[in-house]
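In: predicted model and sequence follow; I will ask about them next.
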Amino acid sequence: MQYFPGTTGGPQRKCDATASLGLAEASPRVLFQEFTSAEEAAAGADWMWWWVDRDGTCFGLLAQAKILKVRGRRWTVDFGYTTKGHSQAQITKLIEAAEPYSVPAAYVLYCGDRKYRATMECVRTHRGVPCRDRERAGVSVACALVAQEATKSHQNAAGVEVFHDAVPLEDIANPVEGLDEPVHPLTRELDEELARFLRQPQRGARRVAKELLRPLERIRLGQFTSAATLERSASTAGSLFRDVPADRGHFSVPYLDHVLRGLRTGVPDYVRDVMEGRTSSVGMANALGGIVVITDADALG
């Protein structure tokens, strides 16, 4: 996936970048339907994304586009945004909007290039590279729970924190640095299949889910004041993992379930409709006007 705009210079306006990324540049390799402005205001979301592997395994998420902005020396992302006529914060609406579809909520961040990010103050590194100097980070993805936690814990520095934890979209689908590293969960009594998934390298849809989960596990490990629960979440129909701990730490919802419920053994009917060129039902079309499907050929490079 080498077609993302907004990776050179400063980010475009969100609406222009969304249209360019989701439509003009990605089509026809990536199938799509658009959200209307009213649907975005109601759900707090731009797109539904689905990665689909050849064997039918797939991973979906509901995404809102945001721009990493700089004002003087302060870097911000407006995670606390409230749309006109809606009192509830958009980040809360986004997480709630993902519930009926049993997928995680996420942000797609437009972050510009290294020159644009040159004054960012983040002392941490990625494989020895300063955070702000990462290649391919112009369009990155972070779970909405990461952003929600950052706004509580880091306030004015939330934008930089989420950028650090966000994964370049290209690296998820077409990794250039080899196999991914293990994820070490706080919850130890895991189903063996789930433990193997976290421990061993993954590709395709499984890799996307694992990378979205990785920063949540790191944040959860730092929440040492809250013990991990051994209770189990109710499984989603078609989930790849049926035995998932309901541990939530300080997150607003159980974080393992929130991410892993989007990892399925087969695509939902409304995604199949998009893949096969059919029009979704009226109810589904009204609720999900924007769907992006990335097939296995794209996901594996």
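Out: Thanks, I have the structure now.
In: going by C-alpha atoms from here, please, whenever you check contacts or count neighbours.
Out: Noted.
In: in which helix or strand does the nearest residue to Phe241 once chain neighbours are set aside reside?
Out: Distance criterion C-alpha to C-alpha, 6 or more residues apart in numbering; nearest residue to Phe241, sequence neighbours excluded, is Leu194 at 6.6 Å. Secondary-structure assignment from DSSP states H and E places Leu194 in helix 192-199.
In: next one for the comparison:
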Amino acid sequence: MPSVASPTEETSPHDALRRARIAVDNHMTKRLDDCHMWKETTATDILLSTASPRIRYAEFNTDHEKEHGADWLWCWVDRDGTTFCLLVQAKILKARGRRWTIDFAYKTKGDKEHRPQISKLIAASDRYEAAAAYVLYCGDAQYRTTLECDRKHDGVPCRERDRAGVSAISALVAENAVNYYGKDAGVAAFHTAVPVEDIADPDNLDTPIVPLTRELPKELARFLRQPQRGARRAAKELLRPVEQIRIGQFTTAVLERADPVAGALFPDLPADRGHFSVPYLAHMLRGLRSEVPGYVRDVMEGRTPPAWVTDHLAGIVVITDADALPAAGGQVADYPRKVMEDQTASAAATDSTEAA
């Protein structure tokens, strides 16, 4: 039987992830003070055990890395059953002299096909019809003082960002960084990565995504324009950097449709891939589902998932009631009321124009 932590409603998912990130930050700082580098597995253990019991997790302890490099399946589950799943590999932002790297192109010893882990991760995500992603352990601001990135975040230099010690990034963004930034792929990926706690931050503005692909189904277009919460918010935050990269690629978007995924919240998606290895909207949003997958419900209800799941994963993380507010209350929408009203009015006007 996997080890499963039970949930509590005393804190929001954002608060639990923030508390967990601080614990990981402290661990990474202590390791650096002792002249040692931290390990992905230890950082993940600290992250999940600290986020528990608000965030559930089941650990399977299987030797899965040689096959596809994936570690954990992360799933946000809303109260209405809407679920978003990511197949996640953990990586470290490392300094080698003045060069900063994240080993996305690592090739596992014993893999006869000599495939880089990033390719195996994207392929393995097909098994669960999930989006592929990385959780990055990036150390504290002092650790990153020599990281050279001239771009800023809300006026703050990239390397000095708060909350960036534990961040998430789509595997498609990482793949793009490897292909187009070469030796600077680690810096490019770090700049683009989203702090994990920000994915569920009810006080952070969930700004609209303007897609390159036109003629989208109305429900999908509305999802991209309007603020979201919970599982939908997580999917949107991981999609945002992918869409921004696609807009900068000089290829025409195609209108052909990707094969539909049964149970997906948005089954009708463009097959456009730009310079990515797979159709990016279809890949990112296939993990956003209208119902909880059976193996995720197994974890929620204390059962062991089937062997085809446990034999290929280190474990499953389940963020239940992902759209819930903190116990003390809070803003109903992700936007402050005035911004929310403006966005809703704008969306309504757009919908009326489309209908006409």
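Out: On my side now, so go ahead. From a predicted model like this one, the values you see are computed outputs, not experimental measurements.
In: TM-score of the superposition?
Out: Once superposed, chain against chain, the TM-score is 0.95 (TM-score structural alignment, normalised by the length of structure 1); 298 aligned residues with a C-alpha RMSD of 1.6 Å.
In: if we can go back for a sec, what's the mean distance for the helix holding Leu194 of structure 1 versus structure 2?
Out: Compared with structure 2 after fitting, helix 192-199 of structure 1 deviates on average by 0.7 Å (mean C-alpha distance after the TM-score superposition for structure 1).
In: quick revisit: which residue in structure 2 lines up with the residue nearest to Phe241 of structure 1?
Out: Using TM-score structural alignment, the partner of Leu194 of structure 1 in structure 2 is Leu220.
In: how near is that match to Tyr295 of structure 2?
Out: 27 Å (C-alpha to C-alpha, to the nearest Å).
In: for the two, indicate the residue with more neighbours.
Out: Tyr295 (18 against 15; other C-alpha atoms under 10 Å).
In: buried ones in the helix holding Leu194 of structure 1?
Out: Residues of helix 192-199 of structure 1 classed as buried by neighbour count (16 or more other C-alpha atoms under 10 Å): Ala195, Phe197, Leu198.
In: leaving out the residues flanking it, which one is nearest to the last one?
Out: Of all residues not flanking Leu198 of structure 1 in the chain, Val183 sits nearest, at 5.1 Å (C-alpha to C-alpha, 6+ apart).
In: quick check, the one you found in a strand?
Out: No. The assignment for Val183 of structure 1 by DSSP: H, G, I helix; E, B strand; the rest coil gives coil, which leaves it out of any strand.
In: those helices in the stretch 201-350 of structure 2, which residues are they?
Out: 218-225, 230-247, 280-285, 294-300, 307-310, 337-355 (DSSP state H, counting those that start in this stretch).
In: mean distance, the fifth one to its aligned residues in structure 1?
Out: Compared with structure 1 after fitting, helix 307-310 of structure 2 deviates on average by 2.6 Å (mean C-alpha distance after the TM-score superposition for structure 1).
In: touching that helix from outside, list them.
Out: Phe60, Thr62, Tyr295 (C-alpha atoms under 8 Å, 6 or more residues apart in numbering).
In: which single one of these is nearest to Ala282 of structure 2?
Out: Set against Ala282 of structure 2, the nearest of the contacts of helix 307-310 of structure 2 by C-alpha to C-alpha is Tyr295 (21.9 Å).
In: what sits against whatever residue of structure 2 lines up with Leu62 of structure 1?
Out: If you follow Leu62 of structure 1 across to structure 2 using TM-score structural alignment, you land on Leu87. Residues near Leu87 of structure 2 by C-alpha under 8 Å, 6+ apart: Ala70, Asp71, Trp72, Leu73, Trp74, Leu121, Ser125, Tyr128, Ala130, Ala131, Ala132, Ala133.
In: what lies in contact with the helix holding Leu194 of structure 1?
Out: Residues outside helix 192-199 of structure 1 that contact it (C-alpha under 8 Å, 6+ apart): Glu181, Pro182, Val183, His184, Lys210, Phe241, Val244.
In: let's go with 7 Å and repeat that
Out: Pro182, Val183, Phe241 (C-alpha atoms under 7 Å, 6 or more residues apart in numbering).
In: next, the contact list for Thr125 of structure 1, please.
Out: Neighbours of Thr125 of structure 1 in contact, by C-alpha under 7 Å, 6+ apart: Cys131.
In: aligned partner of it in structure 2?
Out: Checking TM-score structural alignment: Thr125 of structure 1 goes with Lys152.
In: can you check Ser252 of structure 1 too?
Out: Alignment note: Ser252 of structure 1 maps to Ser277 in structure 2; criterion TM-score structural alignment.
In: and its match, how far is that from Lys107 of structure 2?
Out: Taken as C-alpha to C-alpha, the span from Ser277 of structure 2 to Lys107 of structure 2 is 18 Å.
In: same check on Thr146 of structure 2?
Out: From Thr146 of structure 2 to Lys107 of structure 2 the distance is 27 Å (C-alpha to C-alpha).
In: so between Ser277 and Lys107 of structure 2, which is more surrounded?
Out: Per other C-alpha under 10 Å, whichever of Ser277 of structure 2 and Lys107 has more neighbours is Lys107, with 19 against 12.
In: surely that one and Ser119 touch.
Out: No. In this structure Lys107 of structure 2 lies outside contact range of Ser119 using C-alpha atoms under 7 Å: 9.8 Å.
In: all strands of structure 1, in order?
Out: 31-33, 47-52, 58-67, 69-71, 74-76, 105-110, 125-126, 129-130, 139-143, 167-168, 263-264, 291-295 (DSSP state E).
In: can you tell me what part of structure 2 the first one aligns to?
Out: In this case it means strand 31-33 of structure 1. So strand 31-33 of structure 1 sits over residues 56-58 in structure 2, by TM-score structural alignment.
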